[in-house]
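**Q** after the sequence you'll find the predicted model.
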Amino acid sequence: MRNSAVLIAVTLFIALLPHVRATEVIKLTPDTWQDAAPRGKEADRIYGDWVLRNDRIVAVIAEAIPTRNANMTVRNVGGSVIDLTQRDRQSDQLSAYYPLGSLYKLSGGTQRAGKDDAASLRFAGPTEDGRSATQVTYELPDGAPWLKIITRVTNTSDKPLELKPQDAIRADGEFAFGVDDDGALVWAYDKHWRQAYGTLLLDSPWKFVLEEGRRPLLRLEPKDGKAVTLEPGASHEIVRYLFPAADTIEVKALARELRGEKLSSVVLAVTDPDGPVDAADVDVKTAAGASVGHARTDSEGRLKVRLPNGRYQAVVSAQGRGEKTLTWDVDDDLEDKVALPSPGYVVAKITGEDGQKIACKIQFSGQDDTPDPNFGPDSAIHGVRNLQYSADGQARVPLAPGKYDVIVSHGPEYDAVFTEVSVERGRDTPLAATLKRTVDTTGWLSADYHSHSTPSGDNTATQRGRVLNLLAEHIEFAPCTEHNRVTVYDPHLEHFDAKDRMLSCPGMELTGRPLPINHQNAFPLKHKPRTQDGGAPVTDVDPVVQIERLAMWDDGSDKLVQINHPNLVQMVGDKDLNGSPDGGFEKMFSFMDVIEVHPLDNIFERPDQLPGPRDRSNPIFHWLQLANLGYRMPGVVNTDAHWNFHGSGWLRNYIKSSTDEPTQADVHDLVHDSEHGHIVMTNGPFLEVSARAAKGDKVADVGDDLEASDGRVKLKVRVQCPNWLAVNRVQVFVNGKPKSKLNFTERTNPDMFHEGTVVFDEEIPVALDADAHLVVACAGEGETLGPVMGPDRGELMPAAVGNPIFVDVDGGGFKPNGDMLGLPLPIEPGLKPSKPHHHHHHH
């Protein structure tokens, strides 16, 4: 009786449970987000989007509203698939899949009852010309690893309509594309992020023709070559199946499964003497040598693939372990294993002088016949090409046997460690190094005001990798400035246990057209997570309207507004760049605080002509010209980094700060010091500049005003360099002109230049007969930044430039001299510079 009572109670309990569908349609809201929102580097879901999921896959269909964009370049995604990944190993790498491209303006999101417990969503909309309309239906059957997409096009005009349909896919970055099965299957694959996608036309009269490019199109053509024409009121339906997989082998297996073909499973275990091998590459070919596909093992060293019966060769390889070839005779499920030899390992333990953990960049270059390692693509986090980035100075790096040159670095305040290691198979090689902070930057914090990663939409570099770049290069303040989206670095700083090492805040780059003038950064901004663009303002085709909108965003809150990579001639007076003054976009100056002026070494060159469209020419020269016209706009330099291979660190600003602990600094204090020009710009050397009148004790820093009634000024100039770069010239510019008597080189003034960290430390007398702004620059002529900054940026000449010090000689306040420096600007006669608008953030 007791057992019977328990059985009855359990039966009643189960009967009373609410029915739970295996396939679900979920609207993303604050209540459903935690459970339903998929994960992945390219996940773009926000509140209001739709989730379709079963036990196998999860898809996100963007809310069908006109303003729905996945990111800056993946636009008008309403009613399209924007996220798609497997349920048990979520790694969304899809930017968007547009059924019928973006030809139709979809609306709706109607849930419909599908067959066999399928969840269904339907959207509908017309073309802009009104000649046709479509219904787009998404169906996800219970237990299916694919999403069925049905498009039904109706001719809504009064004339016959030839159908020329095309889908579009945005799978960006390292994705490879291919077409199989005579155009029935198109696939895309990113092997590093272990995500592939396939779209299949099953038993269809249509075939795909792939048009590759930055925005690949999947043109649909009739297999028989005959045009498909719809009479008025007639409709035509096309069905395709879209599915995620870990690799191309599984993509093709899913296509075969949909066609009802027999498949057998092959389970492979890859080991070396230390145990399972993660991310071993497996390339499978038929006995005839035709490629079947590529896959990678999981963290347990296992790989499961499904193949039709037949004979195959599998080439198995892994970093530092060489390769082995297996033969599979597949006529039923089988298991196989392969043991690869051990790599050698370099075991790094890098510390600061205090013995504590330190973020760093470790570079491995093979000597002689030893090739450089390739740890991962430019989008990766830790292993990027031949670099290993570490947040704590520790790493265990697999390498092929051989000899390697090694560089360990932590930005230009630290001496780099140059050494070599000899790697033997199966052995650990220790790499112990202490990074010494030899450059004294007391009173200044390093900052990069302009960086990007995959949320920006024009690259696929992981944002976590961007933050690790910044930490490893010792950037102390980095606002988050993705294109057209407000977001934050906080989760990544927490991941690296680095919230006490780098200051950050929400910000953005508002990126509009025309290029390149209509790009502006702002920070700090209010972040509204999981909403369109994180709560950011939208662009405008008028740069003046756009920058004002940005400056006044968040109710005119206290913020820094920066103009990025400007064409200053176009801004100040020549809107159409035809050489004739037309007022330009001069009013932009009313709403900006700082402006990018790199490359720095161009300060030593005078351009021969004014820039044309999409050409910035020599912004630092035009910056000096505008200072002579009375514009006070502090200069900054930033990397504008988009990828993670030496992405951050090769340009930086030093901002005057009341504290040397970055996370104890106040963002608004740094904003205000930036507004006042308390900035030194550099690609490596640390330059300090101050001035005082010969009569008087007041000291003026860069950006400050100084009164010198007799015209005599003493400039204090100090330059420090780490052991991997050199400076051999210091030049003073007076009202933008390089004065020959104020040009000091190691060749002509050897007593002024020194070995060691402090390269130059002099007080320079300057005699002025009128008001002048003084700019000091230093350079390593004939030198380069070298291998610490990689093969591209390493070719740059070391240089640093301070912002101007404004010297008032006559006691009436600083007055600009109007000198065009030999290259007249196309400006209206009597131009008076726009003054900063008095929104809240100007002080």
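**A** Yep, that arrived.

**Q** only C-alpha atoms from now on, for both contacts and neighbour counts.
**A** OK.

**Q** name the residues of the one helix or strand Pro491 maps to that are buried.
**A** Counting by DSSP states H and E, the element that carries Pro491 is helix 490-495. Buried residues in helix 490-495, counted by 16 or more other CA atoms under 10 Å: 490, 492-493.

**Q** reformat the residues you listed as TSV; add distance to Gly818.
**A** Shown next, in TSV, are those (distance: CA to CA, whole Å):
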residue	distance to Gly818
Asp490	46
His492	48
Leu493	47
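
**Q** neighbours of Asp761, how many?
**A** Neighbour count of Asp761, defined by other CA atoms under 10 Å: 16.

**Q** to clarify, my last question referred to Glu261.
**A** Neighbours of Glu261 using other CA under 10 Å come to 12.

**Q** distance of it from Pro308?
**A** Per CA to CA, to the nearest Å, Glu261 is found 8 Å from Pro308.

**Q** sorry, back to before: which other residues reach the helix holding Pro491?
**A** 463-464, 467, 499, 502, 504 (CA atoms under 8 Å, 6 or more residues apart in numbering).

**Q** got it, and stretch 660-674?
**A** Under the contact criterion CA under 8 Å, 6+ apart, stretch 660-674 has outside partners 442-445, 476-477, 499-503, 505, 524, 558-560, 593-594, 634, 655-659, 679, 842-843.

**Q** how far does that stretch sit from the chain's center?
**A** 24 Å (CA atoms, centre = their mean, to the nearest Å).

**Q** what about it, how long is it end to end?
**A** Terminal residues of stretch 660-674 lie 16 Å apart, using CA to CA.

**Q** follow-up on the earlier one: list just the nearest of the buried residues of helix 490-495 to Ser453.
**A** Comparing the buried residues of helix 490-495 against Ser453 with CA to CA places His492 closest, at 12.7 Å.

**Q** so who does the spatially most central residue of the chain touch?
**A** Residue closest to the average C-alpha location in the chain (CA atoms, centre = their mean): Ser453, at 1.7 Å. Applying CA under 8 Å, 6+ apart, we find Ser453 in contact with 459-463, 466, 482, 641-643.

**Q** rerun at 7 Å
**A** Residues counted as contacts of Ser453 (CA atoms under 7 Å, 6 or more residues apart in numbering) are 459-463, 466, 482, 642-643.

**Q** now, these that are in strands?
**A** Per DSSP state E, strands hold no members of the contacts of Ser453.

**Q** next one for the comparison:
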Amino acid sequence: MELRKLCWVLPSVVLLNWVAGCGSDGEPAESPAAAVRIVSPADGSTVTTFRFDVVVETSATGSATEIAVTLNGVSLPLTGGPQRYVARVEPGPPLRDENTLVVTARTGSRSFRVGAQFRYLPPKAVAKRITQDSELVRGPLAHGRVGDFLLANTVARFVVQDVGQRDLYSVGTFGGNIIDAELVAKPGRDNFLEIQPALNVETVINAQTVEIVNDGQDGTAAILRTCGPDDVLDFVNPSTIIRGAGLTFPDSADDKDYEIEACTDYILKPGKPYVQMVTTVFNNEDRDLGLYVGDYINGSGELEQWTSSNAGLGEILTANLGVLAYIGYGEAEGVSYGVVPLPVEGSPEPRSSFFTTSGVSYIMQSQSIIRVIFGESPNFVVPARGSKSYTRYFVVGGGSGGDVVEAEAEAKGLATGTLRGCVHAGGRLLPGSRVSVLRGRGVAAPYVTGDDGCFVGELPEGTYQVAASRRGYMYEGNSASPVFHPVTVRAGETTEVHMELPATGRLRVEVRELLPGGGASAAPVPARVSVVGFDPSPEPVITLDSIAGQVRTGTFFDIGFDPVPFGLVWLEYAGADGTVEFDVEPGQYQVFVSRGPEYSLFQQPIQIAAGQTTTVHAAIVRVVDTTGFVSSDYHVHTIHSADSRVNLTDRALQFAGEGVDNVIVTDHHAHTDLTPVIERLGLQRFLRSTIGEEITTWDYGHFNAYPLKIDPSRPSRGSTDWAVAAPPGRDFPQYGSFSLSPAELYELAVNGPTSTPNTTIQINHIDSFFQPLRIDTSLVPPQTFLSPEQRLAFRLDPNGGNLFFHFPALELWNGAGRSHQAQFLQQRIGIWMNHLNQGLRTTFIADTDTHEFRNLNTAGARTWTPSSSDEPQNIDPAEVARAVDAGKAVGGQGPYVQARLLAADGSGGIADFTLSGSTDVRSQNGAVDLEIHVQAPLWAEYDTIEIYANAQTTPTLTVDGVPTLFTAVPERVLRLGTDFTRDQVVVRNDVPGAARWETRLTIPFRGLARDTWFVVVVKGSDGVSRPMFPVFARDLRSQGNSVLADLLDGNLGELGTMALAATNALYADVDGEPGFQAPWSSR
């Protein structure tokens, strides 16, 4: 017999033995079972309903004069009699999973006592501590650990992080918050990062205690409670941004510490897909306190954002928030999340508002953010020595924003009806279709059809318009715009609507790489497939005006985050097998196949027909020789960053398809290793992954450190805590809790617990560092002119000294478009050259800072460094970092440029960027020759070569009288046709476009009296060279490009992304003094 069953039987045996001695005058007692019987729940039974009756019967020979029933020691009220008694049991105490019933009765002079054991196991909610891995929620952003807490029912599961910890990871610095959520029916898809209760805009709850208020055994809601003091959320500092824009930020919410504590109850009812969050603020001061309460929310995953506020998908600001929802797509399709704020009791403003920036949303509950920045006082006032609460619901759904609307209606008690329907295409049901339900000019509820091609949801009663869309399909009736179906939803009734999209076509592309020099040998290769033309069924745009400017949102999709560049209908990536297939609307297009700037470009006209698959066989050839050097992108984001939605699979496929050898993943406050994904996809021969981190301060810059290690014990897997931990409730500048200075940050990054012996660091998008810190790099040494008050606003030590620090590398060029190139040449290059002019050897880095996927920012700048192996799988991240520290790097977008500096004194000295070489050369007679070698695929035309030598710099931006951004003046400018030639070198005659442009020239410099550094820049000019469309497809002018033929005519003078490349500095030592003497060394 099982021990548990034995434990149930023993009490009954004991009771029977006790009853046997209870007869009057010592006479044998009547059998308890005969005198009193528990009919239900029967001994050893299991109750599976939430409410049930306890039924007790007495024998027919006599009725009981007294009878009582206890459940787990608590008396139950009885009705009925004299032979049958009933006690109604509702969910709640004293019920638990295993229960004991005891019935005592007296008949005349005789007493009876019987008992029963039963289980109470309806589909309950549960609150418990997680003790084993099998209890965790799974998915791409699942961060729960053993020791965290689980709230679960038969519908949904939520993980609340354990308290008393710190991990500087987006809004999740502190514990005690929801970090994972999933539907039981759709496991393994967690794409949500965290929701953090906010107490006063810049402060949040730093939870220190957690309590299981109710474990759910009694059949009522399971409740967890986390409590703690207020603390600064270091990840954000809204006051500096808002005041910097000339608007008002309330002093009372600017890093102010109050004597307050707060608790959040996480309440999960049985059968519900949402957790009710009730945060209670306790005011320990002798005065009333007004606070701006709400939540910080970071979906972070592969999610589109939608709000029910008369707009579409992708709205970033509203003063009339109904719900805030996140809709999964791609690998996250089938999951959705949302927040439903309820009006704060007694507030004059029932509506909440929200703002989103960099992927993080802030909901201000029962208050308008817009009115607050114009001076409105808090509506949430906590009485002196009292408390006040606010409530919202956190929802996990099955992939539609409509799931959150349904939860809102239930939470607010709105009358609803059912709307259901299906989407067909070509006579078959179409899973994954978008269905938008419009009311007025905005989207009232977005749905995504399930595996059955259908959707269903509860909507508040009213009149709506319903339309369907799917990427790669025309709208109903082969229309260029959606067809809207009017429907009326009535309370308690079901309304049906069905939509029929026309059949579409498919494109299949098979890509093979042919070897240079000839031969029939071909191998599959990853590549990008771009369909050039015009979308015959474009996304309808909903345009609104707000304080943030004009907001453009989509009717079916979020058009603002990751739009395909103008001129492209769609793009996809072939993987290791060189094959990709996808839907394309019927029509005429041009298909292009590319693999970055080292490869030729394939193109072919195609005609897509409905119901048919068009197959294209594409051949590409490596035409640029980079032997001895490997390319890296030093600044890459995935869904582990707060502001990126790109899953790891797509990121690996994309970089392999763009021909980058080494991807350095630098998520904000997180360490990501793509290696397992690369191996799963079979991409080892094409792509290497390096672990990095973008150390992201709010006010004074971002910094990439690499290579790093993984800390598996932390959700961030190893973030660098530049904000510095403080005792709970003391993380405020007023207590001397300051963020690290740049010098301290560097030290922690390169010598921290996840550093490696070769970790190096670069300042990213450097204007975000030198500009806010008011650093003038034209001074020797560079100086900061930030006042003590400004430092304090940045949470820096007001007496911290010079904030300039010499970092090994500067990211001068990050991105893929014209604006990024302009920033490099017009605002940043002079900062770098100011460093060089005063002997601060610093490496120029070109990369993308890509957060997106379809907009092709990934197809942008990259940097090549010398390598002991040309095979991506053999790249040594430490070797890459050492090359950066040594200044051995060249960068480009389109062209590939190398330079050498040769001593012309007969010594044979050479300076170059090779692995075994040196960037310094010594010439005894002041004569050197600068050798320049440029290669580019035929689609990347260049016409200008600039040579910078001890360059003069010019300020281009002054802040508070301090010059912070600088351009530079080249020593010489060489023009195509006048000063150099651009030769065409054919690599294979049998493959169209399998050739490259090549330039080799030597520029002599004679009579140099001072040590001189040299930098080479190669570029294409508007109206002289063609833009690199569609390989680098951004910024092409739409005017004059209205038909397919226009897009294919070369686009000369029509903007677009132009070719650009640059070297790092080579140094000529010519003055006879030991070592290189920088131009400004005598200042």
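**A** Yes, it's here. Keep in mind that this is a model prediction, so the values were computed, not measured.

**Q** for the closest residue to Arg112 of the first structure other than its chain neighbours, pull up the helix or strand it's in.
**A** Closest residue in space to Arg112 of the first structure, ignoring its immediate chain neighbours: Ser120 at 5.1 Å, by CA to CA, 6 or more residues apart in numbering. Using DSSP H and E, Ser120 of the first structure sits within strand 119-126.

**Q** for that strand, name the packing helices and strands.
**A** Judged by 3 or more CA pairs under 7 Å, 6 or more residues apart in numbering; DSSP states H and E, strand 119-126 of the first structure is in contact with strand 107-113, strand 132-140.

**Q** save those as TSV, and put in distance to Pro829 of the first structure and mean neighbour count too.
**A** Shown next, in TSV, are those (distance: least, CA to CA, whole Å; neighbours: other CA atoms under 10 Å):
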stretch	distance to Pro829 of the first structure	mean neighbour count
strand 107-113	53	16
strand 132-140	55	24
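
**Q** export those strands to JSON lines and tack on distance to Ser409 of the first structure?
**A** Putting these into JSON lines (distance: least, CA to CA, whole Å) gives the following:
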{"stretch": "strand 107-113", "distance to Ser409 of the first structure": "53"}
{"stretch": "strand 132-140", "distance to Ser409 of the first structure": "51"}
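
**Q** and the contacts of the strand holding Ser120 of the first structure?
**A** Counting by CA under 7 Å, 6+ apart, 23-25, 79, 104-114, 132-141 sit against strand 119-126 of the first structure.

**Q** would you mind finding the longest helix in the second structure?
**A** Assignment by DSSP state H gives helix 3-19 as the longest helix of the second structure.

**Q** next helix or strand past that helix?
**A** Where DSSP H and E defines the elements, the next helix or strand beyond helix 3-19 of the second structure is helix 32-35.

**Q** map Leu812 of the second structure onto the first structure.
**A** Residue correspondence, TM-score structural alignment: Leu812 of the second structure in this structure matches Val597 in the first structure.

**Q** that match and Asn618 touch, don't they?
**A** No. The criterion here is CA atoms under 7 Å, and Val597 of the first structure misses it with Asn618 at 8.1 Å.

**Q** which one's more surrounded, those two?
**A** Between Val597 of the first structure and Asn618, counted using other CA under 10 Å, the more crowded position is Val597 (28 against 24).

**Q** which positions in stretch 406-424 of the second structure come out as buried?
**A** 406-409, 411, 416-419, 421-424.

**Q** now the two most distant members of those.
**A** Greatest spacing in those, by CA to CA: Ala411 and His424 (33.2 Å).

**Q** follow-up on the earlier one: among the contacts of helix 490-495 of the first structure, name the ones in helices.
**A** In this view, the contacts of helix 490-495 of the first structure that belong to helices under DSSP H are 463-464, 467.

**Q** measure the residue lying closest to Leu674 of the second structure once chain neighbours are set aside to Pro540 of the second structure for me?
**A** Counting by CA to CA, 6+ apart, Leu674 of the second structure lies nearest to Ser689, which is 5.6 Å off, once chain neighbours are set aside. Here Ser689 of the second structure is placed at a distance of 39 Å from Pro540 of the second structure (CA to CA).

**Q** okay, these two: which has more neighbours?
**A** Using other CA under 10 Å as the criterion, Ser689 of the second structure and Pro540 rank with Ser689 on top: 26 against 17.

**Q** residue in the first structure paired with the more buried one?
**A** Match for Ser689 of the second structure (TM-score structural alignment): Ser504.

**Q** shouldn't that match be in contact with Phe477?
**A** Yes. Applying CA under 7 Å, one finds Ser504 of the first structure in contact with Phe477, separated by 5.7 Å.

**Q** what's the closest non-adjacent residue to Val717 of the first structure?
**A** Val689 (4.8 Å).

**Q** now for the one you found: what does it line up with in the second structure?
**A** Per TM-score structural alignment, Val689 of the first structure is aligned with Ala899.

**Q** from the middle of its chain, how far away would the helix or strand its match falls within be?
**A** Assessed by DSSP H and E, Ala899 of the second structure sits inside strand 896-903. Distance of strand 896-903 of the second structure from its chain centroid, counting by CA atoms, centre = their mean, is 41 Å.

**Q** quick one: that strand to the first structure mean distance?
**A** Compared with the first structure after fitting, strand 896-903 of the second structure deviates on average by 2.2 Å (mean CA distance after the TM-score superposition for the first structure).

**Q** give me the contacts around that strand.
**A** With CA under 7 Å, 6+ apart as the criterion, strand 896-903 of the second structure contacts 890, 909-912, 921-923, 927-936, 1061-1063, 1066.

**Q** and for stretch 378-392 of the second structure?
**A** 276-292, 339-342, 344, 347-348, 367.

**Q** hmm, try it at 6 Å
**A** Contacting residues not belonging to stretch 378-392 of the second structure are listed as 277-292, 340-342, 344, 347 [CA atoms under 6 Å, 6 or more residues apart in numbering].

**Q** which one of the helices and strands packed on strand 119-126 of the first structure lies nearest to Asp574 of the first structure?
**A** Using CA to CA, those put strand 107-113 closest to Asp574 of the first structure, at 42.7 Å.

**Q** would you agree Arg922 of the second structure is in contact with Asp1069?
**A** Yes. Contact criterion CA atoms under 6 Å: Arg922 of the second structure and Asp1069 qualify, at 4.6 Å.

**Q** brilliant, that's me finished.
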